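K.L.:
Got a predicted model here, sequence first, then my questions.
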Amino acid sequence: MSLRVQVGAGWDIPVSDESQVHGAVAASTSAARVARLDARSTARCELLATELATNLVKHAYGGRLLVSASANGVVQLITVDRGPGIPDVAVSMADGYTTTSSLGGGLGTCRRAATEFDLYSRPGQGTVVLARIGAADEEGTDGIEVGGVLTPHPTQSVAGDGYGVAWEGDRLTAVVVDGLGHGPAAAEARQAALDVAGRRTVTDVARLLREIDTALRTTRGAAAAVAQVDGWARRLTYGCTGNVTGRLYPPREGRSLLCVPGILGAGISARSHRVDSAGWTSPALLVLHTDGINGRWRLEDYPQVDRHHPAVLAALIWRDAHRGNDDATVVVIRTPTDKDPR
């Protein structure tokens, strides 16, 4: 097994005036470099960052551009804001539509430039726009969809969080890691954990946590959660050590999954690597997040979000529950639903 999606690089760019558009573009260029995109794809990333950031300046408040890059050659750009929302999404998506002068054709330009595009908006509450460049067809498996966001500590240039996803047949394995503390040392621990997860097929969640524990003993350590969905058996197996939250729906109000206190890398007793399990039948939704996200978000605050890419829900949770003083990661795993055409 290898982690077909492995995300450890992220940027969080506030965008409230034109002087910050340059920083948004620079982040997209850096992400394209991490993802090893070619010159043409890099230019598309820069175009998307320019247009998305310009839209935030002209039309939104509280806007931020969240950029991440995965090692399998995908750059993801997501804008989040707190209003005013888009009254008529269909009209806003028309090619060439704009309410003020801006580069290209607004959101229509973004949709054409992106490999994958989505938009979620609630009047008076805000908008999320998702644009991805890269091999989107490699980021899924029959019956399960995955999306996430990752941002570093606001004072750091590297993220101590990260996540990886692997598919093998009907089995999906997701790993979310939070390196202890912040900065390069936390990033080293995060990467060591993801490297262990990517070395072989995972059939025993508790065993993988033990192997990560052993591998991290020369690092400062990490918290981590491993979620494995067996689509054939319709079963979720989950193991967690440290401050990573797992919340499973249904039921509508969500069920918190077992997480054992501790730090991987500190030599935890083998019996502490306990696992939780639950049925996985459609509709099923699992949200994983590190402690840079508080637990006060509510799924019912995002009506019809199940019709959008799972990264849209991850971004909404980040927007509304980000603590602002830590690395932050949100990963959403779910059975597919009908989506709005974009």
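P.N.:
Arrived safely, thanks for sending. Numbers count the residues shown, from 1 in each chain.
K.L.:
CA only for contacts and neighbour counts going forward, please
P.N.:
Fine.
K.L.:
Break down the stretch 1-150 of the chain into its helices, ranges please.
P.N.:
Secondary structure of the stretch 1-150 of the chain, counting by DSSP state H, counting those that start in this stretch: helices at 21-35, 39-59, 89-92, 107-113.
K.L.:
I'd like a version of the ones you listed in CSV, one that adds mean neighbour count and distance to residue 207 as further columns.
P.N.:
CSV is the format used below for the helices of the stretch 1-150 of the chain (neighbours: other Cα atoms under 10 Å; distance: least, Cα to Cα, whole Å):
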stretch, mean neighbour count, distance to residue 207
helix 21-35, 22, 30
helix 39-59, 21, 39
helix 89-92, 13, 47
helix 107-113, 21, 43
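K.L.:
Compare the ones you listed and give me the one nearest residue 166.
P.N.:
Shortest separation from residue 166 across those is recorded for helix 21-35, at 17.4 Å, computed as Cα to Cα.
K.L.:
So which elements touch that closest one?
P.N.:
Applying 3 or more Cα pairs under 8 Å, 6 or more residues apart in numbering; DSSP states H and E, we find helix 21-35 packed against strand 5-14, helix 39-59, strand 64-70, strand 74-80.
K.L.:
also this one, for the comparison:
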Amino acid sequence: MTVTEAWDLTVADEGQVHGATAAASAAALAAGLDPGEVATCERLATELATNLVRHAVGGRLLVSVAGKGAVQIVAVDRGPGIDDAAVSRIDGRTTGTSLGAGLDACRREAAQFDLYSRPGQGTVVLARVGPAAAEPAGPVEFGGIITPHPDESAVGDGFGLAWEGERMTIGVVDGLGHGVEAAEARQAALERFEQRPARDSAGLLREIDVDLRVTRGAAAAVAQIDGRSRQLTFAGMGNVTGRLFRPGNAQTLVSRPGILGAGHGIGAAARPRLHRLVAADWLAPAVLVMHTDGVTNRWDPADHPGADNHHPAILAALIWRDALRGNDDATVVVARTSPENGLR
């Protein structure tokens, strides 16, 4: 699975709801959803956008093609929050009856639905649609957020997820700059990622490094989680951040400075560079966060108590909301041990 198509829409008045609906429709068509699922995406986007206008401050609707066969719609705001998010999610009994009823309708229509809210801080609502969206969680749960540069429609960032036996591989790519040429570099990197997910992290990064010599280049990082050995390995180049959180411990996974694809010759003159491999134990409970430099490092999962009981894309959206620079493409991905498989 790779995620490269996304929309980030400010929703502050009724006139912006139509744009949110149109983005959801475009995402559904790009994901290959059937007409009924396209209509579901449109209804969800309309309802969530309308809720942002009527009940929230600083509302944004984030829409992405979450691989073939799935669309992700995330509503993010900065307040006022919902007093009892669990009640509003289940049956709509909130002080604002239209808000509760609308969220309950979204819950019924979505293949996956989740909501996190803290009074005074804001709310994140996640809805996913499509046959791939309903897939059960594996031993590692995963979710992510991706948004384009505010002046571009082409997304220069992207991320990918692949399983090979008990090993999960995550790739995060930030094409140099933004716009179409950044998207071309990102796409070249993710195509290699899809072809060679079984390659070790450093080896895969070396292959991407050579592939990108004919593009403007990119920053990227590859993390692999081995379920058998309970080990995480990480290799990166450029401004893609990796941080691993375990009880009482937070570890920064250091990328090598530089740009993938830069400094190479062409053809026989191309020479792959060595890339440093960082290893760490993957012991439950564990949370891995990776993000591009469209997001600052000024965030802390501890600011969002209880978020670990929600879909990983919820924490990704909270980090995105709190640390977004606002002048670049941005990606945040979260992987964590799964409670359903006895690992958390």
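P.N.:
Okay, I see it. Bear in mind that the values here come from a model prediction, so they are computed numbers and not experimental data.
K.L.:
sorry, back to before: CSV please, covering the helices of the stretch 1-150 of structure 1 and showing distance to residue 183 of structure 1.
P.N.:
Compiled in CSV, the helices of the stretch 1-150 of structure 1 are given as follows (distance: least, Cα to Cα, whole Å):
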stretch, distance to residue 183 of structure 1
helix 21-35, 17
helix 39-59, 25
helix 89-92, 39
helix 107-113, 32
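K.L.:
quick one: what's aligned to residue 312 of structure 1 in structure 2?
P.N.:
Alignment note: residue 312 of structure 1 maps to residue 314 in structure 2; criterion TM-score structural alignment.
K.L.:
Was I right to think its match contacts residue 126?
P.N.:
Yes - taking contact to mean Cα atoms under 8 Å, the distance of 7.0 Å between residue 314 of structure 2 and residue 126 places them in contact.
K.L.:
Now the common contact residues for these two.
P.N.:
Counting by Cα atoms under 8 Å, 6 or more residues apart in numbering, the residues touching both residue 314 of structure 2 and residue 126 are 114-115.
K.L.:
Residue 277 of structure 1 -> structure 2?
P.N.:
If you follow residue 277 of structure 1 across to structure 2 using TM-score structural alignment, you land on residue 279.
K.L.:
isn't there a helix covering that match?
P.N.:
No - according to DSSP: H, G, I helix; E, B strand; the rest coil, the state of residue 279 of structure 2 is strand, so it is not within a helix.
K.L.:
can you pull the contacts of the nearest residue to it once chain neighbours are set aside?
P.N.:
Across the structure, with Cα to Cα, 6 or more residues apart in numbering as the measure, the residue nearest residue 279 of structure 2 apart from its sequence neighbours is residue 233 (4.4 Å). Residue 233 of structure 2 makes contacts with 201, 223-225, 277-280, as judged by Cα under 8 Å, 6+ apart.
K.L.:
Could you dump the helices and strands packed on helix 21-35 of structure 1 into a markdown table with distance to residue 146 of structure 1 added?
P.N.:
Putting those into a markdown table (distance: least, Cα to Cα, whole Å) gives the following:
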| stretch | distance to residue 146 of structure 1 |
| --- | --- |
| strand 5-14 | 10 |
| helix 39-59 | 21 |
| strand 64-70 | 13 |
| strand 74-80 | 13 |
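K.L.:
just so I know, which of those lies nearest residue 93 of structure 1?
P.N.:
Evaluated over the helices and strands packed on helix 21-35 of structure 1, closeness to residue 93 of structure 1 peaks at helix 39-59, with 12.9 Å, by Cα to Cα.
K.L.:
so that closest one aligns onto which residues of structure 2?
P.N.:
Residues 35-55 of structure 2 are where helix 39-59 of structure 1 lands when matched by TM-score structural alignment.
K.L.:
quick one on the thing from earlier: which among the helices and strands packed on helix 21-35 of structure 1 is found nearest to residue 100 of structure 1?
P.N.:
Between residue 100 of structure 1 and the helices and strands packed on helix 21-35 of structure 1, the tightest spacing by Cα to Cα is seen for helix 39-59, at 7.6 Å.
K.L.:
Could you name the helices and strands sitting against the closest one?
P.N.:
Helix 39-59 of structure 1 sits against helix 21-35, strand 64-70, strand 74-80, helix 107-113, strand 126-134, with contacts defined as 3+ Cα pairs under 8 Å, 6+ apart.
K.L.:
Could you dump those into a markdown table with distance to residue 86 of structure 1 added?
P.N.:
Shown next, in a markdown table, are the helices and strands packed on helix 39-59 of structure 1 (distance: least, Cα to Cα, whole Å):
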| stretch | distance to residue 86 of structure 1 |
| --- | --- |
| helix 21-35 | 21 |
| strand 64-70 | 17 |
| strand 74-80 | 13 |
| helix 107-113 | 12 |
| strand 126-134 | 7 |
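K.L.:
Which of those sits closest to residue 190 of structure 1?
P.N.:
Ranking those by their distance to residue 190 of structure 1 (criterion: Cα to Cα) puts strand 64-70 first, at 14.2 Å.
K.L.:
coming back round to it: now the buried members of the contacts of residue 233 of structure 2.
P.N.:
When the contacts of residue 233 of structure 2 are checked for burial by 16 or more other Cα atoms under 10 Å, the buried set is 201, 223-225, 277-278.
K.L.:
Out of the helices of the stretch 1-150 of structure 1, which gets nearest to residue 11 of structure 1?
P.N.:
Going through the helices of the stretch 1-150 of structure 1 one by one, with Cα to Cα as the measure, helix 21-35 comes closest at 6.5 Å.
K.L.:
mean shift of that closest one relative to structure 2?
P.N.:
With mean Cα distance after the TM-score superposition for structure 1, helix 21-35 of structure 1 departs from structure 2 by a mean of 0.8 Å once superposed.
K.L.:
Can you give the contact residues for that helix?
P.N.:
Contacts to helix 21-35 of structure 1, defined as Cα under 8 Å, 6+ apart, come from residues 9-11, 13, 15, 41-42, 45-47, 49-50, 53-54, 65, 67-75, 77.
K.L.:
coming back round to it: check the buried ones among the contacts of residue 233 of structure 2 and tell me the two furthest apart.
P.N.:
The largest separation in those, counting by Cα to Cα, is between 225 and 277 at 13.1 Å.
K.L.:
Quick check: the closest residue to residue 48 of structure 2 other than its chain neighbours vs residue 262 of structure 2, distance?
P.N.:
The shortest distance from residue 48 of structure 2 to any residue that is not its chain neighbour, by Cα to Cα, 6+ apart, is 6.4 Å, and that residue is residue 75. Remark: distance between residue 75 of structure 2 and residue 262 of structure 2 (Cα to Cα, to the nearest Å) = 38 Å.
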